[in-house]
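Student: here's a sequence, model it:
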Amino acid sequence: MNWKLITLVLVLLGFSALSAYSMVQVGYLGIWKAGMANPGALQILADVVIVCCLAIAWMVQDARHRGVAVWPYVLITLTAGSFGPLLYLIRREWVTRDASRPVPQYG
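Tutor: Presented below is the predicted three-dimensional model:
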């Protein structure tokens, strides 16, 4: 495992723990309600939505270039935010890692 993959997995695990805690405390809709509670929270929510849209645009372009299906990651991004791009980057790094391994020569 390379440092990029390790970092991405650690970020995913940490964010998963935070998201699970938040879901237990306030629920899925409660997270959205909190994002609309006041102008400051709404600004942060709008910022996250903008960044997720930019991430979707990048994932679509990158997936076309690599010839992979992007729709699962777009769907995850639309429903769960950063999880989509994080999972896409982990998959991308994993595939890149496998492709760079030398193929064993037999015979």
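Student: going by C-alpha atoms from here, please, whenever you check contacts or count neighbours.
Tutor: Will do.
Student: contact partners for the nearest residue to L8 once chain neighbours are set aside?
Tutor: Leaving aside its chain neighbours, L8 sits nearest to I90 (6.3 Å; criterion: C-alpha to C-alpha, 6 or more residues apart in numbering). Residues counted as contacts of I90 (C-alpha atoms under 8 Å, 6 or more residues apart in numbering) are 5, 8-9.
Student: another for comparison:
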Amino acid sequence: MRTVLFLTLAAFGAFSTYVMWQVGYLGIWQAGMASLGAWQVLLDLVLMSCIALGFLWQDAQRSGRTWWPFALLTLAAGSFGPLLYLLLQPSGAARNPRPATAS
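Tutor: Here you go, the predicted structure:
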């Protein structure tokens, strides 16, 4: 799974770098607001980023990981935050989760 995550991050990172070089950060947002169809895609991506942040937060609480750097990265760069969170997951995290505490 780490290989797939790494390849996805590398390919998407290279493509994103190229796009950023061509149109800039603001150019990406302007393209996302160019038409109603583009607004739909942009809002869908924002919604999915918010859902991903919820899952990251819950998983970080359960596993004792820090989540805020990944949250900031998600807010600034979309799927790079969740991809890195999954890629940098400790090897034994899935097998030895920390019990949830009542709050």
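Student: which ones among the contacts of I90 of structure 1 map onto strands?
Tutor: The strands, defined by DSSP state E, take in nothing from the contacts of I90 of structure 1.
Student: aligned partner of L89 of structure 1 in structure 2?
Tutor: Aligned by TM-score structural alignment, L89 of structure 1 pairs with L86 of structure 2.
Student: what subset of the contacts of I90 of structure 1 is buried?
Tutor: For the contacts of I90 of structure 1, a neighbour count by 16 or more other C-alpha atoms under 10 Å gives the buried set as 5, 8-9.
Student: got a list of what the aligned residue in structure 1 for Q30 of structure 2 touches?
Tutor: Aligned by TM-score structural alignment, Q30 of structure 2 pairs with K33 of structure 1. Shown in contact with K33 of structure 1 (C-alpha under 8 Å, 6+ apart): no residues.
Student: starting from L45 of structure 1, give me the distance back to K33 of structure 1.
Tutor: Counting by C-alpha to C-alpha, to the nearest Å, the gap from K33 of structure 1 to L45 of structure 1 is 10 Å.
Student: same thing with F83 of structure 1?
Tutor: For F83 of structure 1, the distance to L45 of structure 1 - C-alpha to C-alpha - is 16 Å.
Student: those two - which one has more neighbours?
Tutor: When neighbours are counted by other C-alpha atoms under 10 Å, F83 of structure 1 and L45 differ, and F83 comes out ahead with 20 against 17.
Student: thought that one was touching I76?
Tutor: Yes. In this structure, F83 of structure 1 is within contact of I76 by C-alpha atoms under 8 Å, at 6.6 Å.
Student: in structure 2, which helix is the longest?
Tutor: helix 2-31 (DSSP state H).
Student: average offset of the helix or strand that it is followed by relative to structure 1?
Tutor: Later in the chain than helix 2-31 of structure 2, the nearest helix or strand by DSSP states H and E is helix 36-63. Taken over the aligned residues, the distance from helix 36-63 of structure 2 to structure 1 averages 0.3 Å (mean C-alpha distance after the TM-score superposition for structure 1).
Student: neighbours of the aligned partner of V70 of structure 1 in structure 2, how many?
Tutor: Here V70 of structure 1 is matched to W67 in structure 2, going by TM-score structural alignment. Neighbourhood size, W67 of structure 2 [other C-alpha under 10 Å]: 18.
Student: then I56 of structure 1?
Tutor: The burial count for I56 of structure 1: 21, using other C-alpha under 10 Å.
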